[in-house]
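Undergrad: Just to be clear, the model below is a prediction. Sequence and coordinates:
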Amino acid sequence: MNRVLVFFLLILALLGGGRLSAGEAAPRAADEATEKRLAAIASELRCLVCQNESLAGSNAELAGDLRREIRALIKDGKSDSEIMAFMVERYGDFVRYRPPLKATTLLLWFGPALLCAIGLAALLRYLRRRSRAIEDRPLSAEEQRRVEALLGTTDSSEGKS
């Protein structure tokens, strides 16, 4: 029975193996130098779909298109800085993982620190208001009797145990 099952699975794998194979491989350049340049440039660029992955590591369809575009620009003889300028011109400074420090990118550079400072200031303000709102007043006579009764009960139950 086991041999029949193995034989059946082998035949099935041989006949249907073409449909079960992996997807098409990503196109690669003819030379390794182009691929190295592509990897270096793509690692400096942000995937516009994923936004938290580099263009080199993204599997998004747009990322594949942009890698093909970069590969074509490399084949056309463009320098790395010309390719980077092309991408920034087309998609803005956000496409770069490390955008240049200029007036239009100040929020990208200092926005997180500014938000953190605003949050810390709001927390300190809240804590100060809360501490001022707490009144330090003595217990009333009734509250004092209740406390003594509770403590007296606790003390007597501890002595019995």
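TA: That came through, no problem. None of these values were measured; they are calculated from a predicted model. Residues are numbered from 1 along each chain as shown.
Undergrad: make it CA atoms for all contacts and neighbour counts henceforth
TA: Fine.
Undergrad: For stretch 101-118, which outside residues touch it?
TA: The contact list for stretch 101-118, computed with CA atoms under 8 Å, 6 or more residues apart in numbering, reads D93, P99.
Undergrad: any idea how far that stretch is from the chain center?
TA: The chain centroid and the centroid of stretch 101-118 are separated by 18 Å, computed with CA atoms, centre = their mean, to the nearest Å.
Undergrad: What residues of that stretch count as buried?
TA: L108 (16 or more other CA atoms under 10 Å).
Undergrad: Show me how far stretch 7-16 is from its chain's centre.
TA: The answer for stretch 7-16 is 43 Å, by CA atoms, centre = their mean.
Undergrad: ok, now stretch 67-87?
TA: Relative to the centre of its chain, stretch 67-87 is centred 27 Å away, using CA atoms, centre = their mean.
Undergrad: Contacts made by it with the rest, please.
TA: A29, T34, E35, R37, L38, I41, A42, L55, A56, V95.
Undergrad: Take this one as well and set it beside the first:
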Amino acid sequence: MRELVQTLSSLCGRCMAWNRFLPVLGAILCFGLLAVSSAHAVQPDEVMTDPAQEARARDLSRGLRCMVCQNQSIDDSSAPLARDLRLLVRERIAAGDSNQQVLDFLVARYGDYVLLKPPFETSTLPLWLLTPLLLAGGGLALWGYSRRRSKAVKAAQEAPPRLSEEEEARLAKLVAIERAAGEESKA
């Protein structure tokens, strides 16, 4: 990645505006390559002969969580348990089960955790509400911080208040005393 950025920088070295955008362009290129080359973990021996059933199996597999991997579908995971679950989904489809029957079977066996998108129920309410609440709280905290910060900046930019005549006289007296003390120490 660094070599790509350096090569592009050397080609566009005269144009400073391009140099700012090269890292962004490199990142877009990398993400684009990752998106295009998304390989699935489904092995050739797992593929069903009927294309319609295979499409159903793939669709179901994309919505099921691998119990071994972190938030990865069984369609994308190469873990042995994910392979077993993919085969189980295909067996149930080949036996004539509907998509909902396959999902119900897996939820009965593994619980709602097997679903990548858990259902909206009272038991899963914290999962659904926690993220928006955390985002709203973080946004409010950021808004409050920026507001306090802008007030502090404005206060610092304002000119300090002028000294009253009494304060100026007292300051002049202190400066005179300090100068006298400094001259005595030199002598």
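TA: In hand now; what should we look at? Because the structure is a prediction, the values reported are computed rather than measured.
Undergrad: what's the TM-score here?
TA: Once the chains are overlaid, their TM-score stands at 0.57 when taken by TM-score structural alignment, normalised by the length of the first structure; 118 aligned residues with a CA RMSD of 3.0 Å.
Undergrad: Mark which of the contacts of stretch 67-87 of the first structure are buried, thanks.
TA: Among the contacts of stretch 67-87 of the first structure, those classed as buried by 16+ other CA under 10 Å are A29, T34, R37, L38, I41, A42, L55, A56, V95.
Undergrad: Which of those residues fall in strands?
TA: Using DSSP state E, no member of these falls in strands.
Undergrad: Same list, these, but as JSON lines with distance to F8 of the first structure please.
TA: Output for those, formatted as JSON lines (distance: CA to CA, whole Å):
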{"residue": "A29", "distance to F8 of the first structure": "41"}
{"residue": "T34", "distance to F8 of the first structure": "46"}
{"residue": "R37", "distance to F8 of the first structure": "48"}
{"residue": "L38", "distance to F8 of the first structure": "46"}
{"residue": "I41", "distance to F8 of the first structure": "49"}
{"residue": "A42", "distance to F8 of the first structure": "46"}
{"residue": "L55", "distance to F8 of the first structure": "44"}
{"residue": "A56", "distance to F8 of the first structure": "42"}
{"residue": "V95", "distance to F8 of the first structure": "52"}
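Undergrad: Give the equivalent position in the second structure for A40 of the first structure.
TA: Aligned counterpart of A40 of the first structure in the second structure: D59 (TM-score structural alignment).
Undergrad: now swap in L107 of the first structure and tell me
TA: Applying TM-score structural alignment, one finds that L107 of the first structure aligns to P126 in the second structure.
Undergrad: now for the buried ones among the contacts of stretch 67-87 of the first structure, which pair is the farthest apart?
TA: Largest separation among these by CA to CA: A29 and V95, giving 23.4 Å.
Undergrad: still on that earlier bit, I'd like the list of the buried ones among the contacts of stretch 67-87 of the first structure that fall within helices, please.
TA: Among these, the ones falling in helices (DSSP state H) are T34, R37, L38, I41, A42.
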